[in-house]
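# only geometry, no sequence info:
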């Protein structure tokens, strides 16, 4: 049973319990006969909407239980089924997110910021493409099948667009970066040449002394979901209270010293692909995901662009393990003696194989086991064989390599990055002020 069928079964189960006959319903049946209603009737008009419960009223605007349930279902797409406690915590977080979205949309409206339907439509089209679907109708059907709705995802898109444009009006237009500051950054980068920086994702959960234990528990629940295969970007968009939530928590390339000390220390001990435990920092907890690392202003050999030929040799059907190993040994010896890229076709012909050309391949896009080997190879050499003894073995012949050229970022790029950092910080404070000044009635 999937997470979606589990939720739907829960709804169906509640309906079934409500339908069980009781003494009261038997009495109601006798009353119905007094009305002399026919057995078979035809209904006219629209179906009555489900009962909608107001869960919170934010400055007069209602957030219903339906809103929460549909957003929870949207969040759970592609995630393992949650436990009852995880589901409860997710509902609470979703309610907080919906309150923030409502405040953001209201604040934008006060500044007479309108989000055209065309902008929302374009954003929906991007969602459709990212989900590898063909039409918005297909996305809508998928969401409804999984307990959510197009309205739920449209509300989230509207809030994100409104918040971005509100930041532009209230914050970005008043941010400036001086020439002296830019020069200081350039000097600092030059002095840091060769040191390591990291591509980092962050999920930040704000906490106070009163709710710290609860927030930490929520962070641990998120970590558990991530370890079970949940999407870090998806959880960041839904849970993170940093302004980077809109971009999946992506902090970009940072150095440890740019982060709070606890985060910087953790980052230095992480390997690419790792996700940290919840880390206590001033104001809350952060979960980091290390996506990649590189040396500042130094060429990364994994960014070299390769021209390759792949030689594929099939393993004859019915071959014993001994026979397959013998074939691989002969192929390995021949590949080690291949005479340049032009020898790939001859190598394939000698073993009844095929050749596939692949230009424009980044080293970093190759399987991790092949990357160190490829970085040390010379033009015309072949890798050791790899593959499956039950199907086929392969070798890559290196035909060309274009090394990455690294230069200092332009002054405009540095200015833009510094502006974005300041916008992020002020946006977080702005949302905090909106929460503080809001009238929120929980029901």
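That came through, no problem. If you're wondering where the values come from, they're calculated on a predicted model, not measured in any experiment. Residues are numbered from 1 along each chain as shown.

# Every contact and neighbour count from this point should use C-alpha atoms.
Noted.

# Now do the contacts for the residue sitting nearest the centre point of the chain.
By C-alpha atoms, centre = their mean, the chain has its centre lying nearest to residue 233, at 2.1 Å. For residue 233, the contact set (C-alpha atoms under 8 Å, 6 or more residues apart in numbering) comprises 201, 247-250.

# Out of the residues you listed, flag the one nearest to residue 240.
Closest to residue 240 out of the contacts of residue 233 is residue 249 (7.2 Å), distances taken as C-alpha to C-alpha.

# Hmm, that closest one is touching residue 199, no?
No. In this structure, residue 249 is not within contact of residue 199 by C-alpha atoms under 8 Å, at 11.1 Å.

# Of these two, give the one with the bigger neighbour count.
Remark: of residue 249 and residue 199, residue 249 carries more neighbours, 28 against 17, as counted by other C-alpha atoms under 10 Å.

# show me the contacts for the more buried one.
201-203, 233, 236-237, 240, 242.

# Now render those as JSON lines, adding secondary structure.
Below are the contacts of residue 249 laid out as JSON lines (DSSP: H, G, I helix; E, B strand; the rest coil):
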{"residue": "201", "secondary structure": "strand"}
{"residue": "202", "secondary structure": "strand"}
{"residue": "203", "secondary structure": "strand"}
{"residue": "233", "secondary structure": "helix"}
{"residue": "236", "secondary structure": "helix"}
{"residue": "237", "secondary structure": "helix"}
{"residue": "240", "secondary structure": "coil"}
{"residue": "242", "secondary structure": "coil"}
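
# So which of the residues you listed is the closest to residue 355?
Residue 355 lies nearest to residue 233 out of the contacts of residue 249, by C-alpha to C-alpha, at 37.8 Å.

# dropping in the other structure now:
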């Protein structure tokens, strides 16, 4: 079954990638500090993103171009900060390969060798993918080192809530996000009105592309499945009043604001192992807080970096 899924996806992506060329002429599109971004850089980024994100296939060439351009700008900004914070950063190959395993298994590929073949067949340099993984790994390491001490999780409160609210089934929500930042409180409503107008006219995915400054924009804002126990009380109340395909008003988070859309809702049998459930919830809450700190730190450093787009 896995091989069949991989073969179908392999053929489909090959067709898409070979029809995604944007321009024969190589132009300078942006300059970030001393680094430049060209149209070929963006085309390579588009191939990379399409190969790993099946959901991007529904976008037009122009939209994929914009997603790819924003994505590569984010990576350049992150890398500049990494170079400032780490002297001769080095990540063991076996650690990188483990992360890559998570990447290629998501698209139905069984092992690293087949993943390299898949990339080569679609004219994607393996070293390019490896470098992207290294940048994200070092960025995450930076965020963990900088903000772990600021994470607030009340394990006892989680335990008491689980014991008090034991039930046979619990809900999970498949969520997408739009993250935006503004220092002008008067602009929040205006930005949200623009987002809402885009959602109504062109869909939530288009609004993500246009307005979201989060790294999740390159995966169409996907946050994955979130269990109800991992939600704070405010967000749980909001989600329980929503239906599938509905979205929230702006929610204040560190560094900016979130608009969340519930794509799907499912009910599953509750895990009766309290200790295991507690550890799962702690991991989700910790990851959520680190993601918010990551967005906040990115927006902060981006303000201090000279970015010119042409």
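Good, I have the coordinates. All values derive from a computational prediction rather than experimental measurement.

# Kindly provide the TM-score of these chains.
For this chain pair, the superposition-based TM-score is 0.67 by TM-score structural alignment, normalised by the length of the second structure; 274 aligned residues with a C-alpha RMSD of 4.2 Å.

# just to revisit the earlier point, so which of the contacts of residue 249 of the first structure is the most crowded?
residue 203 (28 neighbours).

# Now it: closest residue in space that isn't a chain neighbour?
Among residues not flanking residue 203 of the first structure along the chain, residue 240 sits closest, at 4.7 Å (C-alpha to C-alpha, 6 or more residues apart in numbering).

# Same check on residue 104 of the second structure?
Closest residue to residue 104 of the second structure apart from its sequence neighbours, by C-alpha to C-alpha, 6+ apart: residue 115 at 6.4 Å.

# Residue in the first structure paired with that neighbour?
Counting by TM-score structural alignment, residue 115 of the second structure lines up with residue 139 in the first structure.

# Count the residues that sit near its match.
21.

# One more: the one 3 residues further on?
Here the number of neighbours of residue 142 of the first structure (other C-alpha under 10 Å) works out to 15.

# now swap in residue 229 of the second structure and tell me
Residues near residue 229 of the second structure, counting by other C-alpha under 10 Å: 22.

# Could you find the closest non-adjacent residue to it?
Of all residues not flanking residue 229 of the second structure in the chain, residue 281 sits nearest, at 6.7 Å (C-alpha to C-alpha, 6+ apart).

# quick one: which helix or strand includes that neighbour?
Under the criterion of DSSP states H and E, residue 281 of the second structure resides in helix 274-303.

# how about the strands of the stretch 1-150 of the second structure, start to end?
Along the stretch 1-150 of the second structure, the segments classed as strands by DSSP state E, counting those that start in this stretch run 28-32, 35-38.

# Residue 286 of the second structure reaches residue 154, doesn't it?
No. Residue 286 of the second structure is beyond contact range of residue 154, at 10.9 Å (criterion: C-alpha under 8 Å).

# Mind checking which of the two has more residues around it?
The neighbour comparison of residue 286 of the second structure against residue 154 (other C-alpha under 10 Å) goes to residue 286, with 16 against 8.

# Spit out the contact partners of the more buried one.
Counting by C-alpha under 8 Å, 6+ apart, residue 286 of the second structure makes contact with 151, 153.

# Can you tell me how far it is from residue 193 of the second structure?
31 Å (C-alpha to C-alpha, to the nearest Å).

# Residue 228 of the second structure too?
Residue 228 of the second structure sits 28 Å away from residue 193 of the second structure, taking C-alpha to C-alpha as the criterion.

# Which one's more surrounded, the two?
Using other C-alpha under 10 Å, the more surrounded residue of residue 228 of the second structure and residue 193 is residue 228, with 19 against 13.

# what do we get in the first structure for that one?
Under the alignment (TM-score structural alignment), residue 228 of the second structure pairs with residue 254 of the first structure.

# Quick one: residues contacting that match.
197-200.

# distance of it from residue 160 of the first structure?
Counting by C-alpha to C-alpha, the separation of residue 254 of the first structure from residue 160 of the first structure is 24 Å.

# for residue 201 of the first structure, same thing?
Residue 201 of the first structure is 19 Å from residue 160 of the first structure, by C-alpha to C-alpha.

# Neighbours of residue 81 of the second structure, how many?
Neighbours of residue 81 of the second structure under the rule other C-alpha under 10 Å: 17.

# same deal with residue 14 of the second structure?
Residue 14 of the second structure: 18 neighbours (other C-alpha under 10 Å).

# Go ahead and confirm it touches residue 122.
Yes. Applying C-alpha under 8 Å as the test, residue 14 of the second structure and residue 122 come out as touching, 5.9 Å apart.

# Residue 276 of the second structure: which of the strands of the stretch 1-150 of the second structure is closest?
The nearest among the strands of the stretch 1-150 of the second structure, by C-alpha to C-alpha, is strand 28-32 at 45.1 Å.
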